[in-house]
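1. Got a sequence here, can you model it:
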Amino acid sequence: MRATERPTFESEASKVIYEYVERHGTAKRNVLLDVAPVPSDEFRTELDRLKSRGYLEEDGGTLQLALDVGTIEEHDTDAGIVTIRPGRQRDFEGLIDAIRDVTSEETYVVAETIAEQLLYDEAVTRHNRVESRVFFVATLGEEVVGWTHLDLPQVSRIRETAQQTVGVKEDYRGAGIGSLLLRRGLDWAEANGFRKVYNSVPMTNDRALEFLGDHDWETEAIRRDHYTIGDEHVDEVMMAYRF
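-> Below is the predicted model:
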């Protein structure tokens, strides 16, 4: 299933099964059997239908969303061979760690909000009739060293505009990983019909503003005194990239 495709269901049981997995990130098959409002033989039919339609995938009795958001890439960087791939539920702790590393030293309010949302949802990927959220992660070995995130609204009037964030752990900066992640997210958004991505950054985050500007993002607007950081009111710079 594509992340830009709104999920539809042929039965109430399919809807219940899908929404349980979507809300929880993953779910064990036996748990879904208890949740589904149908007998076991009908449950197998409904689950097989969801898998055949590309809505869910199963690994050893564990179900998760089967969003098609691209392939695995490897890049030779100054930090070593970096793998950039779609984020999965197993990356949850690594993503939280990477986002916390970035936001602990810089003012990146949107990323802080994403971390809190991840902790609240306990799910990396979301995809329902209201919103869709995908991550791409950069890894060195098993460590998540960076991410890019796309928040994809499902409301028709804003479905062509996505919010993007990107960040790299301090120890791995300067190797081009951030640029690779940013480009991966932009390429995905363009290929899926988005006309614009945006990011909101406090005026005091010089590093982020310089990074986005160097990659041809433009300032669309400034909201005065939008953030309270410490004891100061700080302007928000609304940056955008158009395809």
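
2. C-alpha only now, for contacts and for neighbours.
-> Fine.

3. if we look at the lengthiest helix in the chain, which residues are touching it?
-> The residue-count maximum for a helix in the chain (DSSP state H) belongs to helix 177-191. Contact with helix 177-191 is made by 69-70, 77, 82, 84, 136-138, 146-150, 162, 164, 166-168, 195, 197, 243, as judged by CA atoms under 8 Å, 6 or more residues apart in numbering.

4. can you do 7 Å?
-> Trp147, Thr148, Val166, Gly167, Val168, Phe243 (CA atoms under 7 Å, 6 or more residues apart in numbering).

5. now, the most widely separated pair of these?
-> Val168 and Phe243 (24.3 Å; CA to CA).

6. Which one of those two is surrounded by more residues?
-> Between Val168 and Phe243, Val168 has the larger neighbour count (other CA atoms under 10 Å), namely 25 against 11.

7. got the contact list for the nearest residue to that one once chain neighbours are set aside?
-> In this structure, Val168 finds its nearest non-sequential neighbour in Gly146, 4.1 Å apart by CA to CA, 6 or more residues apart in numbering. Gly146 makes contact with Ala98, Val137, Ala138, Gly167, Val168, Lys169, according to CA under 7 Å, 6+ apart.

8. One more, so I can put them side by side:
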Amino acid sequence: MHIRQIDLDDAEKLVNLILQVESESDFMLFEAGERKLTPEQQRYRIVAMEEEENSTIFVAEEKGDLIGYLIAIGGGARRNRHSVYLVVGILESYRGKGVGTRLFLALEKWAREHHIHRLELTVMTNNRAAISLYSKMGFEKEGIKKDSLLVNGEYVDEYYMAKLL
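-> Presented below is the predicted three-dimensional model:
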């Protein structure tokens, strides 16, 4: 497995990965088939993120296939440029095999090099595997978003989690 920052040539593979992860998991924001994402839109997003010093995308690759991603979206104002919001997705067949750990280690190295001070994310309170990973990587719960999401007809709370570097 190889962890690296995204290339523009990865746009179509990343779109397919995102859509597959969303179809395999009830823990993502978008439901299966809800998002209309094209390779052209993803290419535009990659280019835009490359121009920002506080945003990036890391991918996990195995035998030429993308198996996981970690998107870091930096704050756009002077007061929050030190902070990035994270979105993580890993193919179901690769979960629990160290992919997330390796993505977070690469992200943290990048974040320190780019003077990022705060890593933050939200996670459904019933997503035990993700919470375990984030806690292992040094993230702490900061609060709860009550009834934040409506999943399969039921309201679900989310934790705010963050790590200060």
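
9. After superposition, what's the TM-score here?
-> The TM-score (TM-score structural alignment, normalised by the length of the second structure) is 0.83; 159 aligned residues with a CA RMSD of 2.6 Å.

10. After the longest helix of the first structure, which helix or strand is next? Please name it.
-> strand 196-202 (DSSP states H and E).

11. Helices along the second structure, start to end?
-> Per DSSP H, the second structure carries helices over the ranges 11-24, 39-51, 99-113, 128-136.

12. which bit of the first structure covers the third one?
-> Translated: helix 99-113 of the second structure. Aligned by TM-score structural alignment, helix 99-113 of the second structure falls on residues 177-191 of the first structure.

13. Need the counterpart of Gly143 of the second structure in the first structure.
-> So, by TM-score structural alignment, Gly143 of the second structure is matched to Ala221.

14. Can you report how many residues lie near its match?
-> 12.

15. Next up, the contacts around it.
-> Per CA under 7 Å, 6+ apart, neighbours of Ala221 of the first structure: Val237, Met238.

16. Can you name every helix or strand that the helix or strand harbouring Glu57 of the first structure contacts?
-> Using DSSP H and E, the element containing Glu57 of the first structure is strand 56-59. For strand 56-59 of the first structure, the packing partners by 3 or more CA pairs under 7 Å, 6 or more residues apart in numbering; DSSP states H and E come out as strand 62-65.

17. quick one: buried residues of the strand it packs on?
-> By 16 or more other CA atoms under 10 Å, the buried positions in strand 62-65 of the first structure come out as Leu63, Gln64, Leu65.

18. Identify the residue of the second structure aligned to the first one.
-> Using TM-score structural alignment as the criterion, Leu63 of the first structure has no counterpart in the second structure.

19. how about the strands of the first structure, start to end?
-> Under the criterion DSSP state E, the first structure contains strands at 26-28, 56-59, 62-65, 73-77, 80-86, 126-127, 131-140, 143-153, 161-168, 196-202, 218-229, 232-242.

20. would you turn the ones you listed into TSV with distance to Thr107 of the first structure?
-> Output for the strands of the first structure, formatted as TSV (distance: least, CA to CA, whole Å):
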stretch	distance to Thr107 of the first structure
strand 26-28	32
strand 56-59	37
strand 62-65	32
strand 73-77	27
strand 80-86	25
strand 126-127	25
strand 131-140	21
strand 143-153	17
strand 161-168	12
strand 196-202	7
strand 218-229	8
strand 232-242	10
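
21. For the closest residue in space to Val197 of the first structure that isn't next to it in sequence, the count of nearby residues, please.
-> Spatially, and ignoring its direct neighbours in sequence, Val197 of the first structure is nearest to Ala162 (4.7 Å; CA to CA, 6+ apart). Ala162 of the first structure: 22 surrounding residues under other CA under 10 Å.

22. same thing with Ser52 of the first structure?
-> Ser52 of the first structure has 11 nearby residues by other CA under 10 Å.

23. Let me know the distance separating it from Glu22 of the first structure.
-> 17 Å (CA to CA, to the nearest Å).

24. Also Ala240 of the first structure?
-> 29 Å.

25. dump the residue contacts of Trp147 of the first structure.
-> Residues in contact with Trp147 of the first structure (CA under 7 Å, 6+ apart) are Phe135, Phe136, Val137, Ala138, Val166, Gly167, Val168, Leu181.

26. how about a cut-off of 10 Å?
-> Trp147 of the first structure makes contact with 84-87, 94-95, 98-99, 135-139, 165-169, 177-178, 180-182, 185, according to CA atoms under 10 Å, 6 or more residues apart in numbering.

27. picking up where we left off before, among the strands of the first structure, which is nearest Ser14 of the first structure?
-> Among these, strand 56-59 comes nearest to Ser14 of the first structure, with 10.7 Å by CA to CA.

28. Tell me which residues are up against the closest one.
-> Outside strand 56-59 of the first structure, the residues within contact range by CA under 10 Å, 6+ apart are 1, 17-18, 21-22, 26-29, 47-51, 63-67.
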